[in-house]
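> here you go, sequence then predicted model.
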Amino acid sequence: MQQIPNLENDDFIEKYQVKGQLGRGSYGAVYQVIDPNGQIYALKCIYKSRFKEVNGQVGNLIQNEVDALQKLESQYIVKLISTFYSDYQGESLFCILLEFCEGGNLLEYLIQQQDTFNQQNAIIFFKQILQGMKEIHQKRIIHRDLKLANILIHKDQIKIADFGFCHILNSDTSQINLNLGTLGNQAPEVLDDQPYGLKSDMFSIGVILYQLLFLAYPFSIKNQETFLDEVSNSNPPSFKKNGRKVEQYLEDLLTKMLRKDPANRLDWTDLFKSKLFQNSYSCILKMIQRNFWFINNR
């Protein structure tokens, strides 16, 4: 048996017809499927037999993903439609049916739009990511694999996806120990095998903002040692990559989000008090004032 399901185009999984593969991960693959009514979905498939691997850790991760998606309702998070088991070539598949996002992922989008993607575009996407992540953290969920490739685009709106590494904190726990994620996006405390909590995601969010603004990683991803050295000794990172410059308040925001020590890293309260959101309020206020002026002077 193959480790990851390899479905063929036009295969059927229950009533869903496979139209192509969207991606592959450590334990499963995601396919574009269509139902008898012509509705398109994304279908994540994992062999049930793999649930027992790593002392049952694989099964726990898959259950965490489903539990997390069932808790989340934000328009900026990919929606869970249903889960079910299905037989495929004599093997039992566990299937997660998800909302389909036709725009691909944010990494692909940035590569395609790099010549025209600017600070204003970055801020629009980033604020949507923050709205989704705010609900995730309010539900005490650590995503643990936040990166551009796991943020999808649907009708010009972002959708945070791939909760395969997430962890739901219980009422008695604020930190965990398990090195999961992607080098370059992981917080240093995760790589150092130190206890970590929700603030680890804040580091990853900072990496994403940096990538949106500069189209590059803030620190070297050559290897783990080089990455940790730069986080420790070259922090804050350069704010002049790829010939791009940003406003000072964004540099200040990145500096606080990418701090090595999670205790000193920016939290949600300070983030929403930052100039990033003050600017939004100011723009809305000016728009309201202009509308009142227009009404009163007609």
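On my side now, so go ahead.

> CA only for contacts and neighbour counts going forward, please
Will do.

> which stretches of the chain form strands?
Secondary structure of the chain (DSSP state E): strands at 12-13, 16-24, 28-34, 40-47, 80-88, 91-99, 141-142, 151-154, 157-160, 167-168.

> now for the lengthiest helix in the chain, which elements pack on it?
When the chain is parsed with DSSP state H, its longest helix is helix 275-296. Counting contacts by 3 or more CA pairs under 8 Å, 6 or more residues apart in numbering; DSSP states H and E, helix 275-296 is packed against helix 248-257.

> tell me which strands and helices the helix it packs on is in contact with?
If contacts are counted by 3+ CA pairs under 8 Å, 6+ apart, helix 248-257 sits against helix 199-214, helix 275-296.

> next, the one to line up against it:
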Amino acid sequence: MPVPHRDLGPILQKHGFGEIKKIGEGSFGKALLVQAEDGTKLVCKAVDVSAASSKETQDALKESRLLAALKHPYIVRYRHNLHEHGWLCIFMDYCEGGDLSKVIESAKRRGQRLPEEQVLRWITQALLALKYIHERHVLHRDLKSGNFFICRSGNLKMGDFGIAKVLSNTLACARTQIGTPYYLSPEVCQEKPYAWPSDIWAMGCILYELCALKVPFDAPNISTLVQRICRGPTPSLPTAYSDFLRQLCTEMLHRTAC
């Protein structure tokens, strides 16, 4: 039997981690800010794998070890993991500046667009991180503004790879799919396999969101949203941004390239 969510504390303490606060919770489990014995702050993602088969759990552990081997200045560093009592706990660096979706929300509330210089800096860092993982034959599979994080230096870092999606046949995984698929590419909406261009499309959605402060495709329900992603007009960036940036976004959201 898995240890209930509230009993994660003893597992963490056993391995030398103290819980500081909960920073997220969902059907997958919890995201906790923890502190190691040397004072280092880390984020612990605790994924419920109690319903997974032994092979599925081993696949998830293998993928988390692969992520720990990724070392790039614009990727959140995965430090280590542990598997105990039906939980897969993945530890990664903590980014003090929060995630990019919060930055976008704040700019929207203020009614102030993000400066092009800042957008270019962040999208360049994001694309360099994407190039690095693609060169290592790794798909992110869950790119969205909420999965990029701001570190103390102001740099952007890619994080929250779709680890739990390895558990493709488990209830734990199925529950993580709930939500509006704003960043899904046309081919994924058409039930084709997720591939390299799907990550590029999602990055185009993020670039649009950085500039327009809203997602490029929206609808009152998922079926209409899928139709708009697959066949609707592709929106252009606001004219306040350069032709270069506007053309870049258009090319990233080019359907026939997917």
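In hand now; what should we look at? Small disclaimer: the values here were computed from a predicted structure and weren't measured.

> TM-score for these two?
Remark: TM-score between the superposed chains equals 0.81 [TM-score structural alignment, normalised by the length of the second structure]; 243 aligned residues with a CA RMSD of 3.0 Å.

> returning to what we had before: whereabouts in the second structure does the longest helix of the first structure align?
With TM-score structural alignment applied, helix 275-296 of the first structure matches no range in the second structure.

> tell me the gap between that helix and the middle of its chain.
Between the mean C-alpha location of helix 275-296 of the first structure and the chain-wide mean there is a distance of 31 Å, by CA atoms, centre = their mean, to the nearest Å.

> what's next to it, contact-wise?
Residues outside helix 275-296 of the first structure that contact it (CA atoms under 8 Å, 6 or more residues apart in numbering) are Y249, L250.

> repeat that for stretch 52-61 of the first structure.
Stretch 52-61 of the first structure has contacts (CA under 8 Å, 6+ apart) with Y27, R50, F51, G164, F165, C166, H167.

> again, only using 7 Å
R50, F51, G164, F165 (CA atoms under 7 Å, 6 or more residues apart in numbering).

> what is the burial count for the third one?
One way to gauge burial is a neighbour count; for G164 of the first structure, by other CA atoms under 10 Å, it gives 23.

> can you tell me what it aligns to in the second structure?
Alignment note (TM-score structural alignment): G164 of the first structure maps to G162 of the second structure.

> what about that match, distance to H140 of the second structure?
Using CA to CA, to the nearest Å, G162 of the second structure is found at 6 Å from H140 of the second structure.

> repeat that for W122 of the second structure.
For W122 of the second structure, the distance to H140 of the second structure equals 17 Å [CA to CA].

> before we move on, back to that, for the match of G164 of the first structure, what are its contacts?
Taking CA under 7 Å, 6+ apart as the criterion, G162 of the second structure is in contact with H140, R141, D142.

> what's the matching residue for the last one over in the first structure?
Put plainly, it is D142 of the second structure. By TM-score structural alignment, D142 of the second structure lines up with D145 in the first structure.

> where along the stretch 51-200 of the second structure do the helices fall?
Using DSSP state H, counting those that start in this stretch, the helices of the stretch 51-200 of the second structure run over 54-68, 100-110, 116-135, 171-176, 186-189, 196-212.

> most packed of those helices?
Mean neighbours per residue, mean count of other CA atoms under 10 Å, is largest over the helices of the stretch 51-200 of the second structure for helix 196-212, with a mean of 23.

> that one maps to which residues in the first structure?
Helix 196-212 of the second structure corresponds to residues 198-214 in the first structure, going by TM-score structural alignment.

> setting aside sequence neighbours, what's the nearest residue to F161 of the second structure?
H140 (5.3 Å; CA to CA, 6 or more residues apart in numbering).

> quick one: map K41 of the second structure onto the first structure.
By TM-score structural alignment, K41 of the second structure lines up with I40 in the first structure.

> give the contact list for its match.
If a contact means CA under 7 Å, 6+ apart, then I40 of the first structure has Q32, V33, I34, F100 as its contacts.

> what's the local residue count around the closest residue in space to the second one that isn't next to it in sequence?
On the basis of CA to CA, 6+ apart, the spatially nearest residue to V33 of the first structure that is not a chain neighbour turns out to be V18, at 4.5 Å. If you count neighbours by other CA under 10 Å, V18 of the first structure ends up with 22.

> against K45 of the second structure, how distant is the residue mapped onto V18 of the first structure from the second structure?
Applying TM-score structural alignment, one finds that V18 of the first structure aligns to E19 in the second structure. Per CA to CA, E19 of the second structure is found 12 Å from K45 of the second structure.

> need the overlap of contacts for these two.
Residues touching both E19 of the second structure and K45 (CA under 7 Å, 6+ apart): L32.

> okay, now R259 of the first structure: neighbour count?
With neighbours defined by other CA under 10 Å, the count for R259 of the first structure comes to 21.

> residue in the second structure matching it?
Superposed on the second structure with TM-score structural alignment, R259 of the first structure falls opposite H254.

> what's the spacing between that match and S236 of the second structure?
12 Å.

> ok, for R50 of the first structure, nearest residue in space, not its chain neighbours?
Using CA to CA, 6+ apart, the closest residue to R50 of the first structure is V58 (6.9 Å).
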